[in-house]
Every structure is written in C-alpha cells, then in structure tokens.
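Peer 1: Generate coordinates for the sequence data below:
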Amino acid sequence: MAAETLRKRSGKDKGSSSTFKTTKTKKEKDKPGGINKWVAVLCAVLLTIALVRVLYIKPNNLTSQSYLPLVYPECCTGSEEQLSRLWGTYRPQVYFGIRPRIPESVIFGLMWMPVHNPEYVLNHDFRHTSEQSDLKSFTWTHHDGNRFGVQVLQDKGYILETSFAKTNVMLQDWSARVKVRATGAAESPQAIHLYWYLGIEHNQSKVRISRLPNGFSVYGETSELGKFHMRYKTVNADVKVMHNAYNCGENIPLHLLTDYVKGKLKPIPYTGRGPVVTPIIVAFDPASTACSESSNIVIMQLTLPLPAEVEIVYENLNIERTVTLEGAHFDDLISSYMSDFNKKFEEKFQLKSKGYTDDHLVFAKSTFSNLIGGIGYFYGRSIVKSSEVEKPIYYWPAALYSAVPSRSFFPRGFLWDEGFHQLLISKWDNNISLEVIGHWLNLMNADGWIPREQILGNEALMKVPKEFVVQNADYANPPTMFLALESMLTSMQPSEILDHHSTLKKVFHRLTMWYNWYNTTQVGPLPTTYRWRGRNGTTDRELNPKTLTSGLDDYPRATHPTDEEYHVDLRCWMAFASRSLTNLGDLLGINVDKYRETAEILSDNDLLKKLHWTGDYFADYGLHSEVVGLKNTRVAQNVVEKRRVVRKLPQPQFVKVQGYINLFPFILMILEPSSPELGHIFSTLKSDNYIWSPYGLCSVGRSDSYYLKYNTQHDAPYWRGPVWININFLAIRALDHYAKVEGPYKDLSAQLYTELRRNVVQNMYKEFTKTGFIWEQYNCKTGKGQSVHPFTGWSSLVVLIMGEQY
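Peer 2: Below is the predicted model of the structure:
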C-alpha cells in the first residue's frame, strides 16, 4: 500500500536502516535446486504468464477505461440537475456557439462580416472562431454557467452583443439574440452580414429549411433530441432585409466550416433601395436549392442595415408549450436572470460590502463570467503513448465537460489548469464543479493515469501544434483537482454532502486510483522523494531542459536531467493530495489510515528540510551546473544556431534558483506555523532583487541568472520572471491561513497578505481597464498584461482574491 511503501522507503520500519539508499534492487531468479521437476515446470508457466502480462496486458491498460464506475454519464441523461445543463454555450472555440451535451449531435453558431463602403476584405473581416488578433475585445459580461449569458464583442467601428437564455428543464427550449450597432467612428460599417448555421455531427439526422418574410424556418430531427424547430429572423419584422439566402453543404467536416462558408461567398452588386447605399455586398447566391438528405450543414444569411437585431428561437417539438421564448418574453427573462445573477454574485463574493466600486464590479463579473462562460463540451479520442508501446495509439472515444484556459489560444481542457478553475466555479455552483471533476476522472485509464491535455475532436486539434498532440502515459501533471475538491468540501453544508454522498464516493475511489498511480510512477531516487518525468537529458538546444509535466514549463531545474534528481514541488503536491484524501475519506466514513500515515510522513518538516532545504530556501536536487549559456554555433554550412555550452561541470547539488519552486512548502501549507523555515521565507520575501514586485510575485527572482532568459534561440522566457496569477493566488491563500493560526509569524503573514493581495488586484484591474482583457501573465517590471489573451482560466482567481474566498 502507499503508506507501507513510504514507511519502508523512509526507513521507519522496525529494524530498517535510517540511511537513504539509492541502489536499485533487482529480482532474484528462483533456483529449483532439488525440487520436483513439475514444480519447476509450473514456475516456468507462471513466469510466461507474467511476461505475457507485461508485454500485452500493460499496453492494453493504456487505452482501457478504469474498472471503476463512471462518476457521471457522458451525456446529461442522469439527474434532473444534469438535464438542466443539456444546452449551453459549450463551444468556447467560437465567438458564439451553442450545443447540447450529447456526443456527435448538432451544433449551432454565428459568423458575421461588416459591410463597408466601398470595400470589403473577406479574409480580414470575417469573424467566427475565437482569435487573439481579430477583435478589440470580447467578453461575457454576465454568465451563470447554465441558464443565460450576455456577451459584448468590440470590433472596428461597431459593437456586437450576443445573449442566450433557456427555459425550464423539461421543455428544453432556448433562444438567442444578436444585436449590432455602429460606434460612429470613421471606420464604422453601414450594414452587417449575419450568418447563423446549424451543423450535424453525424448524418443520421433530417433537416428541412424554408424562408420567412424576414428570416428562415428550420425543422429538424435527430435520434437523441427528437424533433425540433428553429427560427432565425429579425426582431422587428419591418426592418429592411438587404439580402437573405441560405446554403446547404453535404458531408462537410465541421472543423472546416469557416473555410467552406468563405469559399461559397462572393461579391455581388447591391441594387436594393433603402437607408443604406453600398455598391457591393458579400453573399450566398440567392438561387440556392433545398437541402438534400446528405446535407449536414445549413447556413442562413441575413444582411441588415445598422443597427441590426436578430433572434434565434429553438423549440423542442416533443413537448407542447404555451409561451414562446421570443420578443418581450425573452427580454423579460434575460432581465430576471440578470437580476438573479447580480444578487447571487454579491452573496457569494461580497465585493460591494468590501467597498469595491461599480467599475471594480464590472471587472470582477466579467472575469468570472468569462471563466464559467468558457465551459465547453468536447468529444473525441486522445492520441496517447507510453514506454510500453512502440507507436502512439488512440484512447477510447470520450466526452469532456470542462472549462478552458483561453477561448482564443487554449480552447480545450488542461488537467492542472482545471483544478484552479474549479476553485472559483465551485464557490458559485458545486453541482457544476462536481460534474466537471467527474468528467475528468472518467478519463482515467486502467492504470490510473489521466491525459494532461485533452484534444478531443477536430476543432480542438486545429489549435494544437503537432508536437503537443500525443499524450504520454508515463508523465504526470500537478494533481490540482485535490485543491478544488478540498475547497469545495469546506464550503458544503452537511445536507449538500449527504445529497452528493454517492457521487463523492465514486470521486473518492477514482482519486485514490489516480493518487496511487502518482505514488508508484513518479517516485524519486531517495525515500519520500518524487521526480517529474518527461525531461530531455540529451538536448543541447535548451538552456535548461523544460519540465512541461510540472506545469511550470521552462522554470529552471537541474541543468542535466537524470533519474537521480528530485523535485520539491511534486513532493508538496503529494503531501497535499495525501492530506486531501484523508479528509475526504473521513468525511465519507471510509478507512483512510494508509493515506493518513502517508500524509504524516510527507508533512514531516524535519524530513522535508533534510531533503530540500538549502539553508536559504527549499529547492530541487539534481545534477546541476551553475554556469551555462547559449552560444552561436555553426551546425552546417551557412547554418548557425544557438546551442548550450556548459562552462562549469555539473555536480549533484541543490538547484539554487530563486523563484516559485522555493515557495511550495509554504504555498501548499506543508510547513508548520512555528517552522523557522516559514519565518525565513516571510522575512526574505520582499528582499531586494528577489521575487516581490508591485504587481505580484515574479516567477524567477530579478537577481537570478535565469531571470528573463530565453530557453532556446526562439523560446522567450515563460516562467522566468512574469507574474502568474495561479501561484500568486496560492501564496495569498497561504498567507491568509498563516495569519489566522497561532504562530510566531502571524502578524508578519497578515502584513504580507494585505500588500500582496492589493498589488495583484490593483494591477489586474488597471490592465483590464486599459486593454479590455484578462491576461495569461503580467510583466514583472511594468505590470503590463502579456502573452495569451483573453486568458480567463486561472487568472480569474482574482475574483476570489478580491472576495477573500479561499
């Protein structure tokens, strides 16, 4: 068992030596001696079976689902609570898209293009997929993760607003509204092309379309949804429609939909009479034909003068209704939902009562809404490999309900990001968080491994560089789901825990399997040490070989990766996970003595200090050179590349890099409140040229040799200086903890908490006001937002920091 293994490795079993041993043991061969020959034959058979298991069963485990029951079904056909989330804006990879949480069903979405006089630029002005470079800003201003959402998108000379709302659970109707208005700037368009589409992810569906005086009517049927009716039309029937047409495509891959539509559009003269005089519009040929049985997409075009307003009404024809969700009824429902949202937001985060201004509330609500409004539903197969198979192979087809770090750059699920996401989402709705966590745990294979990056479906695949597609089953990622779950349980009422008891037990058993995978595959060379796998020990192109599996990518580790190194952050994650499993098991009435013992061993401050304390801070240990650099090197005729040069031979030693890694025993609250090492961290945190800044804690200290250093000829510093909000959140959370428990550093912790919290909030609010975006990271020298935007994944934790909800 896990605890027994650690006791033996730590030398705490009776009669064992307390000296750490690095020599690896080998299995001894059985010696038959004088035993019966039939016993020898039996041993040979057993050995053959064992070899078969190693050679064949192990690879099958890679792509076999865990034997444990699923936490939740892939489709939301379970409880009424799940069914209430059947429809949603679950397509974060596009600016506005709606789909049900049903694998291979139907999708809906919006494309648009402004009508400029006298020119049009199709490739530059066409909008569909979420991109960093298209719009001045795009943000959900309000989104509750389920019933409704309102989004504002600012482009060149115009503002487009989308809204979405649903009715009751059983009816399963929803409606959407699109409003467009010119800003009055010189570049403002005169009109807008709005393309609303319906895409079928498989061809076992029926669609029939017809024109309305001011739009279109579509009847459809799928095996999962039954019969439905959708209308796409102007809100005001008297508005002059400049052009309307539709196009049906057959067997069109939906991830290529943008290119398909652009390829079908062409400039045509506008001859209509109305308030707009524009010589050319971009349109489908109005002489389109009816959809055939093999059509899998329908795109409906309305070209309207500004201001323009259209609505999309989806009705489930399997149930009768008395009220249609359109017109004034839609407006009233949005208004009601908005009021509910504002009231609940204050109840949960109490920002008004803390004295924040209305502008701060706009910032906080937008930040939160973009995280929860960025939840998507994905379906597909991961491509995986391990040391047990020769070539990458496909995982089983699976669904994932998950938030995403960035709609524009990372519109897919990331394992360690998701734990941070659910810290905030669970404060809003435990049901959503539990289901997200359940979906992630459903992806566990028979060994207990979960792919750390989820690239499910062709749309997701299009956004991923080739080298990052294949997921390696030998590699881990920080188990931040334990963070989210522990936070969730502390805020749950006893009645809620009772209601979710069955689900939590399924979660617990999958978590133990996941935990045991870490505790057997990611162990280090010494007792109670751990090591991230996946580092490249042979490259000479990197200043310091990356450790992508740690989540900290290019953060400097030992310069020469070997199996003998061990990492302080992973040890702290395992200590935290052990403690969390213990707490959850106690809550559920499950015997967790083995995890409790493991937690005690890994939380032993003396042992932690012996393994990782340099005398000034906690650090990794490995084969490390303190003097390395990148140098221009001729690698071929007329080809010069930067290659690493080692100016001082590496030695087994602590990796004395000043930065985030030093803080993990503190930020994961492994250190005792009376620990002298904790006091040393607090007293040096604001030292000159260390990691303190007016904008938050910098990832690497300003005096460190790795500060802002490129890792290769082209790889700019990533975790080598910039301020990251997830680590700052953990630091602020830990400071709040140590400020509230008795200890010699209580007052100092409270002082640091107040300052660091103020610095992070003020800078993020300032950058949001200036740019309209939340950013992936912030410049350590200037506080400027940089890298990916919008990045409302873990950067949205600023809402919890503002509300002091940890």
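Peer 1: rest of the way, CA atoms for contacts and neighbours
Peer 2: Will do.
Peer 1: the longest helix in this structure is where?
Peer 2: Secondary structure of the chain per DSSP state H: the longest helix is helix 746-771.
Peer 1: helices or strands up against it?
Peer 2: For helix 746-771, the elements it packs on are helix 358-372, helix 676-684, helix 725-740, helix 798-803, judged by 3 or more C-alpha pairs under 8 Å, 6 or more residues apart in numbering; DSSP states H and E.
Peer 1: Please generate a structure for the following sequence too, so the two can be compared:
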Amino acid sequence: MILFLLIAVCFADDSLLWGQYRPNLLFGMRPNVPESLINGLSWFNSATINGITKVRHETENIPEIKKLAHSAYDVRLGGRQIIQDQGNALTLLTDLVKSEDGLAWELRITGKQHKDSIQSIIFYTGIEGHETKSDSSIQISKETKKNLSNKGISGDIEILGSDPTLGGKFRMVITEGEGEKPEHDHEHYDNKPPSNSFYAGLTVPTEMMWQMRKIYATMLQKEVQQFIEEYGDSSLDIPVYSIFSLNNQYKEGANVHLVQKTFQGDFSFNIKFHPADSLADKKKYAEFFDQPFKQRFTNLMLKQEDKFNNAYTLNKPFNEMMYHTFANELLSSVSGGIGFFHGDSVIDSDYGIAQSQPRSLFSGTPSRTFFPRGFYWDQGFTALSLKDYDPDLVLDMLVSWMDTMDDDGWIEREQILGDEGRSRVPEEFQVQSPEIANPPTLIMALSHLEFTPKQKKVLKKLYPKLRQHFDWFVTTQKGEIELYDREFHSDEVYRWRGKSAEHIFASGFDDYPRAPDISDGEIHVDLMSWVGASANSMAKIAEYLGKDEEAEMYMRIMNGVKTNLANNHWSDEYKSFCDIGVDDFEEDKHECHVGYVTLLPFALKLVEEDDAHLVDILEQIRDPEQLWSEYGVRSLSKSDEFFGTGENYWRGSIWVNVNYLILDALKHYSRPESIASFEVKTLSAEIYNELRRNLVDNVYKHWLKTNTVWESYDGLTGAQRGAKCFTGWTALTANIMFGEEITVTEPVEEVQEDEVTEKTEKTEESEQSEETEESTESEESTTDDDSEKADIESIEEEIEEEIEHEDL
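Peer 2: From the prediction side, this is the model:
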C-alpha cells in the first residue's frame, strides 16, 4: 500500500478524482479515494401500484434495460450516458461536466417519456466511514431546513459538508428542475403534493450504504402502512407517487440524504458540486457555474471529439460516420465502466478461509451488467483499448492493480472487494487462492505503452513489483521435468494450478477441453505462451529502464519457451501446438483440441518467422470446417468432439479479445521486414483483411440490433452470446477498425547464391579481359602515334630540303 501511495502522490491528477466510479449502479458517482462522498440515482414508474416492482438502481442483467452506454465520455472531462428503460417507459440521459481542475462538477438528469407517464426519481448522497471520522459531516443547509415541512421542500435543495478526502468543505445543490408535475383529486394529494421535492435524512452504517434500494423499500413500507391505517378502503384510489415517497424528516447527524422528485412527461434537473473551503473557492466555481450548462456541455463534447480524433483514425472500409459513432460509444463505455473499489476479500490461506486486509482498486470492468468488478486478464485488454486515448489513465489503473499484490507477488485474478462486491458473486466463487494465476496481461499491456519522462519515473518505481510478480508466476506455475524423466531444451515448462475435471478457470478459457485426467505431469501450451510473451514484455521494460543484464535474462526465458514449444509441443497429426499430458505408463502424449489454446503460440508471436509450420497454422485458421467463420475465428474447432457441448462457453463461440491477438499476429507475420516466406506473408495479409471485416461487421450488426455489445458471438450463426454491455474487451472492435488493410507486394525475383558468385566471377573476368584489351590497344595506339610522328618529321625535313633547293 505504501508503494502505491508514493506513486499516487508523484502521479496525482485531480482530473481523475471524480468520476462515475460505481459501475455496478445504473448511475453512481464517487471520488477515487476510499471512505468518501458517494452519490447514486434510483427511479421507478409511479403512475400505478405495480410500478414499485421495477425500482432501478443496480446494473443487474435486466432484459428491459435495452441500452446502457456512454455515447461520448471522458473520465477527465465528463460526458453523456444513455439508459433506455423499456420496463418503465423511460429514456434517461445523465450529462456530466467537470471543471477544468477536476474538483467541481455539474450533472444534468434528463428524462424522456410519454406525456402521461409519471416517474419518481431519487437522488442520494452520503459520506462513508463517518463512524471513525470526527472531521467529516454532511447536512442540509439552514435555508433548506427552513423550507422543509411535512409536505416536502419547494425550490432548490442545498447540502453542505466537510470531508478530509475532498480537501475540506464542499457544497452541493439539487435544483428544482423543469417539467410538469402530476395532479390528483385524492385528499392525500395535498399531504404530499408532487410540486415539492420529498426528502429524508438517515444515519446508515458504512457497510450498508451500498444497499440504498433496500433501505428505500423499508422506508416505503412504513409510509404505505400509515396511509392504509389513515384511509382504509379508499386507498384503492390513490395517488401512488404521493404514497411511495420519502417522509420529509430531517435527522440530526444524518450521514445520508435522499431527495425524491416526481414528473409527468419530460423533465430535467441538475446537481452541482464544488469545494467551498474558502471565498476563493466560491468565486472560482461561481464562474464555472455561471456559464450556461448547455454551452459547457457542448464545449465538453467538442473536446472529447477532438481527443478521440487525435488518438484514432478509422480506416477503410470503416471510415464512415456510422462507424465513428460506434467506435466512440465503445471506447467511451470502456471509460464509463471504470470503477473505484475498496474492501476486503476472502482468501484461502495457510490458516484456512480468512478475510484479507481492506484495499483499494482503480480498474476497468468487463461488463457493468454482469461483471461490475476488476478481473485480472480482462484489465490487460482494457488497457490496450485505451492506451492511445489516455495512456496516463491506463498507467494509473495498472499501478493500482500491481498495488493489490501480496508479499509473495500474487495478485487475485478476480477482485471481489467488500460486501457490495460479494453481493454480485455466487458464494462458491468468492474465495481466492494464492496458488491460482491468470494470463498475465497486465505485463503485456505495460510493454505496449510509450512512456513519457514522467511515466518512466512511475515505471521505474513499479519495476520491482513487476519483477516480483513475474517471479511468483513462473515459480508457482512450474511444470514437472525430472519426475517424468523428460527431455526438454530448458526447464521453461509450466502447468496451470487449480484444474478440475471440467474447468481451468485460471487459464481464462474456463471450460476449454483439456486432458480428461488431472495430473501434475501436464504441461499447458497456453500457459507456456503467456510466460514467453510476458518474458518478452519484461525484457522490453528492463531494456527501456537500462537494466540490460535483466533484459538478457528475460530473453533467455522467452527463447527457452520458444524452443520447447517448437521441439515438444508441435503435433504433426493435428498441425498444432498442443498440451502435453501423460499416459498410463507416465509417458508424454499430446492432448490436442484445436482452437484458441493451440493458436496462442502463434497469436502471441512466439513462432519464428521462418518456421515452416506457419503455413499449417494459417491454413487451419482459414479452414471453415475448423476455426474459420464469417463472423470471426472460433474458440474451438468445429470438427472437435467437444464443439458446442457442456456449458459451451469457450467451446466454439467467437471472442473478440483472442481475435484481436490473432489479427495482431497476422499483421506481424505479413510486415515487409519479416523474414517469413512470401506465401506466409500473402496468406497472413489475406486472412487479416477478411477476418478484420468479418469480425467488425458482425459485432456492429448486433450492436445496431441490440443497442449493445456482447461477451461472445456464436461460432455458427454469429448471434450474440453471454453477458451484454461487455465492453471489457469486446470494445477492442473499435481498435480493430483503426487498423489498416494490408497489401503485400511481390518481391523482386531472387537469384541463387552460386549463380550470383558465378555471375560475379564472369563479370570480373570480363572486366579484366576488357582492361587487357584496352591496355594492348593503348600500347598499340602509342606505337602508332610515335611512328606517325616520325613520319611527319621526316616529311617536314624533306619539304625543308626542297625549299632550300628551290632557293638555290
């Protein structure tokens, strides 16, 4: 924890302080510090008594929520979220604008609904950890308290507070808003007229503050009971929005404050927050809020658009506006899915099941509706999604992940922190074991960043943790050599821990078919590949930091892995790199199920460029009876006996993250400077271009159809599968659109070496012969010249004699 605090201090950025860092809620805001001010939103249709059964708060996998996405969002600036709630006949927009320093913000809640529809909206705010913090407080202002009555509050509501995590005092205003209010002729209507806002102040233990929907439901029960006692049978004709409402009671020392508003038809209201520790603060942020919200929001959207366009270029055939909208929503939703989490976890330690010490994590999430927490290998792909858009943000998240590492170098593959985190996970999956690894994509992601001098300082401080984590990985996941009397080039052999008869959750490819027996003699080709790729990444980082000897050590590990893969894992029968198992006589045998596991040495670029097996791998990828489909590369061969069986999770469906790696490898082997054969380059380019189009077209088609992207896609039909809102790595579809189509130019005809030598010798002989001839000709020419000169002189003498004779 100390290391993270030191790094955080030197790399602190207030522009990241506030954000929608509660991704498990449909809308929730908080700062990225523990035990601080949290905010949330809830709503329900209050036109009928049945509306109370559809109170919205958490991002549950609700089919009636047809869209949950950020159309344009930047963690540092703000942006827009769209929620289409078909069950409540409501479209909700949450538009957030942050101040330039990141410390103040304004949120506009806009509702679009039928003119006769009635909606109740509840906003709440509260301070965590109030039980142990004497210097924090939160209460409604004196003016608001004066306006409070049993009938509610008219006008704006002001909340004042103080908390050390936010630098001192703060001020929040919930505006009265705009929109029609419903009317009713029941006498109870006058007791709680919806023209007012309803309010409640509560004292809630920190560990229960995340359960606001349950707390709200408990409060409503009391209100309904009182209504029935007072009106009896006449309760059949009731103004629902007046009964299902807060009690308008202020409680001294309350640490949570709720405000409820009811509207008929379209509506909007704003929530403003800013520090208020001094007069300078008040003046500074008054200027921020004085500018019309619409103008500030428009400026924000233009900034986000410029930042997106500066980071990315959409290339054909995806360089059209419709794909631009798609790509921006994908990457904005990745940013909108970033969360700040704090709490303990459940560990299977040497002393039995125990709670860890509380810790914090700043991380992306795979899916807000189904997996609203941090996953180790998903985070590496999230980092790849955003590395060109906001590399500082990516580095902050990776640093936070590394800070969760224990003293031995282990990082929990699934970060289930606190009671709130555990509430979304079945009990049998909550316990984490220090023996279980996960694909080390964090190291891979770090090696892809282009570091500025400031970032290099952070990386230098982070490097010892990276080294410790890598050491833990290769030590705990080591495979057996001596026990089975094996002949390997090096001892770089590895086996996933935690395998069961049906699963290896540690691998990430949960139900991918493996050897039917559980044996410590197995060697897993995908783990071998991850170690090799991680060693290569560590070598790059070490070299960048000037640690040449360590870089050489990591290169030796990578080369050892590559050699063992080539010598021991290749199967001529399956034309693939395969797992190694042991038979009844404890002899090695290949365990091969063609798919993502067997492709990983290729996908992580561990196959030498001049390896003859590359053609086999490429033809296998392109084979429609095995891995190729019109929608992407399948996770398991269509011809495999386990294709589409059992849970059918990683048994044939199409996953964008591995397709992204395959595309990256195809680009690598087709590049002009590669020593791969022309056949490999051409085939790689052809597959790359077609796969890129197929994958993007399918994800885009289902985004248009369903308003979201999905965990995976069917390997036969391309239909969506699994969890929706899966922007954790399906958002890499946008990055794939930023790539360019590949063209391979046919090389100039090569000449054999002996032919070159022969031609050279002939050329030299010819040149020597020409030189000799030239020399002879030159000598002959010289002789002729001398003879000619003598002849001329003789003639001249004769002429002179003749002249003299004539004179005589």
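Peer 1: TM value for the aligned chains?
Peer 2: Once superposed, the chains reach a TM-score of 0.80 (TM-score structural alignment, normalised by the length of the first structure), with 679 aligned residues with a C-alpha RMSD of 2.4 Å.
Peer 1: about what we covered before: any chance of the helices and strands packed on helix 746-771 of the first structure in TSV, with distance to Asn759 of the first structure and mean neighbour count too?
Peer 2: Listed next are those as TSV, based on distance: least, C-alpha to C-alpha, whole Å; neighbours: other C-alpha atoms under 10 Å:
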stretch	distance to Asn759 of the first structure	mean neighbour count
helix 358-372	15	22
helix 676-684	17	17
helix 725-740	10	22
helix 798-803	11	21
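Peer 1: Figure out which of these is closest to Ala484 of the first structure.
Peer 2: Of all these, it is helix 725-740 that lies closest to Ala484 of the first structure, at 12.1 Å by C-alpha to C-alpha.
Peer 1: between that closest one and helix 746-771, how many degrees?
Peer 2: For helix 725-740 of the first structure against helix 746-771, the angle by axes from the mean of the first three to the mean of the last three C-alpha atoms, to 10 degrees is 150 degrees.
Peer 1: contacting residues around helix 725-740 of the first structure?
Peer 2: Applying C-alpha atoms under 8 Å, 6 or more residues apart in numbering, the set of residues contacting helix 725-740 of the first structure from outside is 420, 660, 666-669, 673, 696-697, 745-750, 752-753, 756-757, 760, 777, 794-795, 797-798, 801, 806.
Peer 1: cool, stretch 200-218 of the second structure as well?
Peer 2: Counting by C-alpha under 8 Å, 6+ apart, 42, 55, 57, 128-131, 246-251, 253-259, 419-420 sit against stretch 200-218 of the second structure.
Peer 1: Tell me which of the residues you listed fall in helices.
Peer 2: Short answer: these in helices (DSSP H) are 419-420.
Peer 1: Now, of the contacts of stretch 200-218 of the second structure, which are buried?
Peer 2: When these are checked for burial by 16 or more other C-alpha atoms under 10 Å, the buried set is 42, 55, 57, 128-130, 246-250, 254-259, 419-420.
Peer 1: Out of the helices and strands packed on helix 746-771 of the first structure, which is closest to Asp134 of the first structure?
Peer 2: Across those, Asp134 of the first structure has its closest neighbour in helix 358-372 (17.6 Å, C-alpha to C-alpha).
Peer 1: and Tyr806 of the first structure, how many residues sit next to it?
Peer 2: 20 (other C-alpha atoms under 10 Å).
Peer 1: I'd say it and Ser487 touch.
Peer 2: Yes. Using C-alpha atoms under 8 Å, Tyr806 of the first structure is in contact with Ser487, at 7.3 Å.
Peer 1: want to throw the helices and strands packed on helix 746-771 of the first structure into a markdown table with distance to Pro556 of the first structure?
Peer 2: Listed next are those as a markdown table, based on distance: least, C-alpha to C-alpha, whole Å:
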| stretch | distance to Pro556 of the first structure |
| --- | --- |
| helix 358-372 | 30 |
| helix 676-684 | 20 |
| helix 725-740 | 16 |
| helix 798-803 | 26 |
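Peer 1: Which one, of these, ends up nearest to Gln471 of the first structure?
Peer 2: For these, the distance to Gln471 of the first structure is smallest for helix 725-740, at 23.6 Å, taking C-alpha to C-alpha.
Peer 1: What helix or strand is the residue nearest the centre of the second structure located in?
Peer 2: Central residue of the second structure (C-alpha atoms, centre = their mean): Thr382, 1.4 Å from the mean position. Element membership of Thr382 of the second structure, judged by DSSP states H and E, is helix 376-386.
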